[in-house]
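> Mind looking at a prediction? Sequence and model below.
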Amino acid sequence: MSSRRKILTVFGTRPEAIKLFPLVHALAEDERFDSRVCISAQHREMLDQVLEIAGIVPDHDLDLMTPGQTLDALTARALVEIGKVLDEERPDWIVVQGDTTTVMAGAIAAYYRKIPVCHVEAGLRSGDIHHPWPEEVNRRVVGSFAALHCAPTPTARDALLRENVAAGSVYVTGNTVIDALRWVTQRVGEQPALAAGLSELEARFAGKRIIGMTSHRRENFGEGMENIATAVQRLAAREDVAIIFPVHLNPNVRAVMNARLAGLDNVALIEPLDYPHFARLLDISHLMLTDSGGVQEEAPALGKPVLVMRETTERPEGIAAGTAKLVGTDADAIVRETTRLLDDEAAYAAMARAHNPFGDGHSAARIADLLAEA
């Protein structure tokens, strides 16, 4: 009988896949583990792109998404289907990352079977259960019973300790997103063709400062998205800038952005990027406008200031370090702060040169060691 520890890693979205593939690689290459992978496919197309570049073939693909599926329907399906996989695999540990519906459902399914949960990127808190929604509650739920909490920063660790999580179960590991970014940047350096798809836009916008942009948060649907589009319209009127915007597949994003921004000379609305191309976008951008969580961690690793189009962030370390700034979804505020970074060299340099607090590229190895010793 094998003495190797069986680990089932469960994820469903593109950001989870990016942040977990370094750990999946580490577990697969480590003789201490029998590593298995289950995906819910909460993001189908964008998830598959990451799996392909990372060379990961899931052992279980649940393919849970259906058109117009509600959050409660998705949660119920994920809970039941992940439960079936747990019954089949009977792992020693389940690993989840972050704060998606897949994370919460997978962790609860494990709890129901008394399987210990390792929560990667544990302890992020905005303090507002509606921002980000539903992610803030998802991660709080997992944080209430996970057996191993891999906090990316001391701030995240302290948030867990304030919630009376046992100190002996909380470890500061850094964020695996920095492992992933270093890995893919090296790959693109060795094989430039992996990210050659942006070369036409790079030529088209030569001589302009590129603003990279992402937006997809549920709490911004509706008025927030309209305000963001208004800000982009105003920024695009500047002749010295160009906006490259990979538009999320969600129709609540696409409908607004296509209606408001399509046809503007200085705006490129493009399909979602695979990971090598997104890393390239970070690299060529002067700054990032985003409501994403991961971009707040990734962009500073490449020295790019981040303006966060949200009212709160569960990554206050970036705000404290000066790598990111909250601007909300008010069009005037977005335009004002972006203009400041474009026109004030000292303000730009202060953010671009700030220390990135999110990791050193060795987080996956630390987490593997914790799983072996737990």
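All right, it came through fine.
> hey, let's count contacts and neighbours off CA atoms from now on
Noted.
> hang on, residue 10 in a helix?
No: assessed by DSSP: H, G, I helix; E, B strand; the rest coil, residue 10 does not belong to a helix; its assignment is strand.
> Surely it touches residue 106?
Yes: in this structure residue 10 lies within contact range of residue 106 using C-alpha atoms under 8 Å: 6.9 Å.
> Between the two, which contacts overlap?
In terms of C-alpha atoms under 8 Å, 6 or more residues apart in numbering, residue 10 and residue 106 are both contacted by the residues residue 96.
> out of those two, which sits in the busier spot?
Comparing residue 10 with residue 106 by other C-alpha atoms under 10 Å, the one with more neighbours is residue 106, at 29 against 24.
> quick one: that one from residue 84, how far?
Note on residue 106: its distance to residue 84, by C-alpha to C-alpha, to the nearest Å, is 11 Å.
> How about residue 321?
As for residue 321, its distance to residue 84 is 44 Å (criterion: C-alpha to C-alpha).
> now the strands for the stretch 151-300 of the chain?
170-172, 209-214, 241-246, 267-270, 287-290 (DSSP state E, counting those that start in this stretch).
> Tell me how many other residues crowd residue 339.
Residue 339 - counted by other C-alpha under 10 Å - has 13 other residues nearby.
> Hmm, I typed the wrong one, I wanted residue 370.
Neighbours of residue 370 using other C-alpha under 10 Å come to 17.
> what's in contact with whichever strand or helix holds it?
Element membership of residue 370, judged by DSSP states H and E, is helix 363-373. Taking contacts as C-alpha under 8 Å, 6+ apart, the residues outside helix 363-373 that touch it are 5, 22-23, 26-27, 32-33, 118, 150, 173-176, 179.
> Put this next to the previous one:
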Amino acid sequence: MRIMALVGTRPEAIKMAPVTDALIARGLTPALIVTGQHPDLDPAAYGLTGEPVHRLQCQGMPDPRAHAGLVAETVAPLLATNCDLLLVHGDTSSALGGAMAAFDLGVPLGHVEAGLRSFDRANPWPEEDNRVTIDAYASLLFAPTDTSAANLVREGLSGEIHVTGNTAIDALQRVVGPLPQRSDRRPDKPKLLVTCHRRENWGTKLTPIALALLDIARSGLAQVEVVLHPNPAMADAVRLFLAEEPGVTLLPPLPHGEMIAAMRRATVILSDSGGVQEEAPALGVPLLVLRERTERPEGIASGNMRLAGTVREEIVGEVTRLLTDAVAYAAMSSPTLPYGDGHAGPRIAAAIEDWLERHLQAEERLIA
């Protein structure tokens, strides 16, 4: 039985690597499809292995729907001749394109990180639509938490649902060791680590976020470190606001290990990233989410996250509260594992092997 794993972005590669490793350990080496959405993506740099590696030339586009269509068209010939199960991860346009092609060709689909829901098509857009569509196409739905599995059950989907944990925690554990663990925050001036890249925070939404960071830096409350996104338009917009501010340090895009190290040094994190929402609770670093709602509510329930939104005054208020109220800070800085225990990859691989065996047996019965 031939398995293929499709990725297009750095986060997809990081989170798919524990799955491919676990499959290889079971003698089920998958082929890799690298779509080119992030054109400089080297899967080996993120520990993602498979054989062979098929590289497409589907670079990211301003219109994510058009990009998904391009991926679907380009990947279809591979799936038609070489694939009994396609694995995709998350909610990118690459994942959607792969899912669309698999559905059209009747190729079974496995969705890693299934069932996440914000219940708002505009936040995040197009990711919310993407994951709903991918889940509807999938034969195997690997839900990271009971909450995400319940979302899938509520929707009455036909695919098999497996609660596995999130592979982001497997990847984090590879970097820092056994989880959970406390960060290595230093006792000097507080550090506010910031990432901001989601499409819904582009354009005018960035202005109040940037002004809030200026307020915090100029107040002397914390040293602000902003990790720039590889998207040059987003990075340039951040530089326009913050490049000349002495209380702000702009960092280049960081590899996964260096990003985790920066998170562990931070006193508080301010971010709109899904991956950071998964990692911060396990590291015990309080996280304020630059969004109005989240598809990862487990971190809020554990007490490690709060929604800060995108209003200037509310962001400043939330950061100030955390950095001046020792009780509030302590309540958010105890490490927890709301997204899994670091063994999602092996659980997913075991479910895939079982499914393949049942699938093969069913085909043999039909032939007989």
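Arrived safely, thanks for sending. Every value quoted in this text rests on a predicted model; they were computed, and no experiment measured them.
> care to give me the TM-score?
Both chains were compared after superposition, and using TM-score structural alignment, normalised by the length of structure 2 their TM-score is 0.90; 348 aligned residues with a C-alpha RMSD of 1.9 Å.
> quick revisit: from the strands of the stretch 151-300 of structure 1, which stretch is densest packed?
Compared across the strands of the stretch 151-300 of structure 1, strand 287-290 shows the largest average neighbour count, a mean of 25 (mean count of other C-alpha atoms under 10 Å).
> average offset between that one and structure 2?
Strand 287-290 of structure 1: mean distance to aligned residues in structure 2 after superposition is 0.8 Å, counting by mean C-alpha distance after the TM-score superposition for structure 1.
> what does residue 368 of structure 1 align to in structure 2?
With TM-score structural alignment as the matching criterion, the partner of residue 368 of structure 1 in structure 2 is residue 349.
> Please apply the same query to residue 295 of structure 1.
Aligned against structure 2 - with TM-score structural alignment as the criterion - residue 295 of structure 1 pairs with residue 276.
> try residue 77 of structure 1
For residue 77 of structure 1, the aligned position in structure 2 is occupied by residue 70, per TM-score structural alignment.
> That match: what's it in contact with?
Remark: with contacts taken as C-alpha under 8 Å, 6+ apart, residue 70 of structure 2 is in contact with 58, 97.
> State the distance from it to residue 33 of structure 2.
The spacing between residue 70 of structure 2 and residue 33 of structure 2, counted by C-alpha to C-alpha, is 14 Å.
> what do you get for residue 215 of structure 2?
45 Å.
> what about those two, which has more around it?
The neighbour count for residue 215 of structure 2 versus residue 33, taken as other C-alpha under 10 Å, is higher for residue 33 (25 against 17).
> Secondary structure element holding the residue mapped onto the more buried one from structure 1?
Following TM-score structural alignment, the counterpart assigned to residue 33 of structure 2 within structure 1 is residue 38. In this structure, residue 38 of structure 1 sits in strand 33-39 according to DSSP H and E.
> got the angle between the helix or strand that that strand is followed by and strand 33-39?
Following strand 33-39 of structure 1 in sequence order, the next helix or strand is helix 44-54 (DSSP H and E). If you take axes from the mean of the first three to the mean of the last three C-alpha atoms, to 10 degrees, helix 44-54 of structure 1 sits at 150 degrees to strand 33-39.
> Helix 44-54 of structure 1: which residues count as buried?
Neighbour-count burial for helix 44-54 of structure 1, with 16 or more other C-alpha atoms under 10 Å as criterion, is recorded at 44, 46, 47, 48, 49, 50, 51, 54.
> possible to save those residues as CSV with distance to residue 202 of structure 1?
What follows is the buried residues of helix 44-54 of structure 1, written out as CSV (distance: C-alpha to C-alpha, whole Å):
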residue, distance to residue 202 of structure 1
44, 28
46, 23
47, 26
48, 26
49, 22
50, 23
51, 26
54, 25
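> Closest one of these to residue 362 of structure 1?
Nearest to residue 362 of structure 1, judged by C-alpha to C-alpha, of these is residue 54 at 17.0 Å.
> Who are the contact partners of the equivalent of the closest one over in structure 2?
Correspondence of residue 54 of structure 1 to structure 2, assessed by TM-score structural alignment: residue 47. With C-alpha under 8 Å, 6+ apart as the criterion, the residues that contact residue 47 of structure 2 are 13, 14, 17.
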